[in-house]
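Q: quick one, what's the 3D model for this:
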Amino acid sequence: MSTIETPNVDAAELAKFSELAHKWWDPNSEFKPLHEINPLRLGFIEQHAALAGMRVVDVGCGGGILSESMAARGAAVTGVDLAEKSLKVARLHGLESGVTVDYRCIAVEALAEEAAGSFDVVTCMEMLEHVPDPASVVAACSRLAKPGGWVFFSTISRNPKAYLQAVIGAEYVLGLLPRGTHDYARFLKPSELARMARSAGLDLIELAGMTYDPLSKQYSLNRDATVNYLMACHKELGE
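A: All right, here's what the predicted structure looks like:
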């Protein structure tokens, strides 16, 4: 039985994503940016970990956009989230697409108690900036990974440029995201996330920036990690 009594979740954040759940697979909805960056996220993961035949858990999977993509590459994917409405949408879409993902409504900390060291690959994308205790999520992701396994994160850095682009620009000027999507105080600098990862027994292998060009309306990966960024970490063999 899990000893996790209080899930690491913000009720307001959960309600916000639950309200939008029916729009997860609409590529022109509030989730349009996730659809557009998904090939970049998938490519970044595959640069480090071959997904075919791997056991993968997607933490904070939402409606299953990344989960389905990894399953389509031949991975056995478990998607976990605390928004049941989002998971219902994910399950329905899986039935329509024919892509199999095991979706579970469970906190990552509770899953880590239940299935420690069970996964070759752990992904946690665009979630850390929405939870009260990101270090707890990072530690749980590490516990879920097998020794020698891979853990991938993506989130937003905390600095004036990130505030201008990810909040003012994306939410108020360009309208890429609904207003109030992000709380600037919860953004994580790469150095802060790297420290959390090291404390959890993870080695930082690669840090990549993900930027949006408003003129071409295209996202790309590069070395500029001042706003959105991805992090590839390797679980220490001795853990």
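Q: contacts and neighbour counts: CA atoms only from here.
A: Fine.
Q: my read: V121 touches G149, true?
A: Yes: counting by C-alpha atoms under 8 Å, V121 touches G149, with 5.8 Å between them.
Q: out of these two, which sits in the busier spot?
A: V121 (28 against 21; other C-alpha atoms under 10 Å).
Q: can you pull the buried residues of whichever helix or strand the more buried one is part of?
A: V121 belongs to strand 119-125 when assigned by DSSP states H and E. Buried residues in strand 119-125, counted by 16 or more other C-alpha atoms under 10 Å: 119-125.
Q: now show me the structure for the sequence below, then we'll compare the two:
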Amino acid sequence: MTTNADPLEIQKFSELAHRWWDPTSEFRPLHDINPLRLEWINARAPLAGKNVIDIGCGGGILAESMARKGAKVTGIDLSQKALKVADLHSLESGVEVRYKLIAAEDMAAEEAGQYDVVTCMEMLEHVPDPAAIVRAAATLVKPGGHVFFSTINRNAKAYLFAVVGAEYVLRMLPRGTHDYAKFITPAELSGFVRQAELQVDGLKGLTYNPLTKIYSLNQDTGVNYMVACSKPVA
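A: From the prediction side, this is the model:
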């Protein structure tokens, strides 16, 4: 198995896996932003009837929501506990998703060019080699297909909001959820995308208002941001 993973990161999320579908838990931010990211993806790459893979799917919040849009969804992750939670929730909800314990790079070797849409959200900042994940996503997607990433910018504002604010002040996330050194600037991510022979089609910021407790999509990529890419047809 490919080892582009931090065992401590996998353990961290595995220990919280049983709380993945509790919208009042540490995963509340994922529940809150999911409708925004889902609609952004669906607007750019209508999901109905598409073959989709979600890299780093965790407990399946995004994967299930894409399946509800009519996509045939595969979710992959390296946390066995998170995948068990995802499988159980899929059975309870009746929303069919195929889950698999496998690294993105190994999946790319098995199912290259099989997917219309590839998503990898809130994961790149948790792995040792994010560029390798981007290359795997580029391998998995069909020519003419779409790839979506989301991650956290690396600057003073991102440190203040995503680490100090979210983990220590507002306590929205457990302390130690994020490692500032692993944050990725839009320029760096765009470089990984181009090196993987994908093209950048759009960039969107995701911000949180602590007063209203509402997330919104806008052009502010200073902290959280999403990137839409596509694979040119040869």
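Q: drop the TM-score for these two in here.
A: Put the two chains on top of each other and the TM-score (TM-score structural alignment, normalised by the length of the second structure) is 0.99; 234 aligned residues with a C-alpha RMSD of 0.6 Å.
Q: what lies in contact with the strand holding V121 of the first structure?
A: Strand 119-125 of the first structure has contacts (C-alpha atoms under 8 Å, 6 or more residues apart in numbering) with 49, 54-61, 141, 144-146, 148-155.
Q: in the second structure, what range does that strand match?
A: Using TM-score structural alignment, strand 119-125 of the first structure lines up with residues 115-121 of the second structure.
Q: could you find the closest non-adjacent residue to the counterpart of F187 of the first structure in the second structure?
A: For F187 of the first structure, the aligned residue in the second structure is F183 (criterion: TM-score structural alignment). Take F183 of the second structure and drop its neighbours on the chain: the residue closest to it by C-alpha to C-alpha, 6 or more residues apart in numbering is R154, 4.9 Å away.
Q: just give me the match in the first structure for that neighbour.
A: In the first structure, R154 of the second structure lands on R158 (TM-score structural alignment).
Q: out of the buried residues of strand 119-125 of the first structure, which is nearest to A194 of the first structure?
A: C124 (14.1 Å; C-alpha to C-alpha).
Q: from S97 of the first structure, how far off is that closest one?
A: Per C-alpha to C-alpha, to the nearest Å, C124 of the first structure is found 23 Å from S97 of the first structure.
Q: endpoints of stretch 18-38 of the second structure, how far apart?
A: Start-to-end span of stretch 18-38 of the second structure (C-alpha to C-alpha) is 23 Å.
Q: what's that stretch aligned against in the first structure?
A: Aligned by TM-score structural alignment, stretch 18-38 of the second structure corresponds to residues 22-42 of the first structure.
Q: can you check stretch 134-142 of the second structure too?
A: So stretch 134-142 of the second structure sits over residues 138-146 in the first structure, by TM-score structural alignment.
Q: beyond the longest helix seen in the first structure, next helix or strand please.
A: For the first structure, the helix that runs over the most residues, judged by DSSP state H, is helix 32-48. Later in the chain than helix 32-48 of the first structure, the nearest helix or strand by DSSP H and E is strand 55-59.
Q: so which elements touch that next one?
A: The contact analysis (3 or more C-alpha pairs under 8 Å, 6 or more residues apart in numbering; DSSP states H and E) places strand 55-59 of the first structure against strand 76-81, strand 119-125.
Q: mean shift of it relative to the second structure?
A: Here strand 55-59 of the first structure, set against the second structure after superposition, deviates by a mean of 0.1 Å using mean C-alpha distance after the TM-score superposition for the first structure.
Q: for that strand, buried residues please.
A: Buried positions in strand 55-59 of the first structure, judged by neighbour count with 16+ other C-alpha under 10 Å: 55-59.
Q: residues in contact with it?
A: Residues outside strand 55-59 of the first structure that contact it (C-alpha under 8 Å, 6+ apart): 66-67, 75-81, 108, 118-125, 127, 141.
Q: all the helices of the first structure, in order from the start?
A: Listed in chain order (using DSSP H), the helices of the first structure are 11-19, 32-48, 65-72, 84-97, 108-114, 134-144, 160-162, 190-199.
Q: just give me how far the last one sits from the chain centre.
A: Going back to what we said before, that points to helix 190-199 of the first structure. 16 Å (C-alpha atoms, centre = their mean, to the nearest Å).
Q: mind checking what G70 of the second structure lines up with in the first structure?
A: Matched to the first structure by TM-score structural alignment, G70 of the second structure sits across from G74.
Q: could you find the closest non-adjacent residue to that match?
A: A52 (4.2 Å).
Q: for that neighbour, give its distance to R73 of the first structure.
A: Distance, A52 of the first structure to R73 of the first structure, by C-alpha to C-alpha: 6 Å.
Q: same check, this time on L66 of the first structure
A: Using C-alpha to C-alpha, one obtains 11 Å as the distance from L66 of the first structure to R73 of the first structure.
Q: those two - which one has more neighbours?
A: L66 (23 against 15).
Q: pretty sure L221 of the first structure contacts T211?
A: Yes: between L221 of the first structure and T211 there is a contact at 6.5 Å, judged by C-alpha under 8 Å.
Q: mutual contacts of those two, please.
A: Joint contacts of L221 of the first structure and T211 (C-alpha under 8 Å, 6+ apart) do not exist.
Q: rewinding a little: isn't the match of R154 of the second structure right next to F187, touching?
A: Yes: assessed by C-alpha under 8 Å, R158 of the first structure is found in contact with F187 at 4.9 Å.
Q: neighbour-wise, which of the two wins?
A: Set R158 of the first structure next to F187 and count neighbours by other C-alpha under 10 Å: F187 wins out with 23 against 20.
Q: contacting residues around the more buried one?
A: 129, 155-158.
Q: quick one on the thing from earlier: how big's the offset between the match of stretch 134-142 of the second structure and the second structure?
A: Averaged out, stretch 138-146 of the first structure is 0.3 Å away (mean C-alpha distance after the TM-score superposition for the first structure).
Q: gap between that stretch and the chain center?
A: 14 Å.
Q: again with stretch 199-217 of the second structure
A: On C-alpha atoms, centre = their mean, the centre of stretch 199-217 of the second structure falls 14 Å from that of its chain.
Q: also stretch 74-85 of the second structure?
A: 13 Å.
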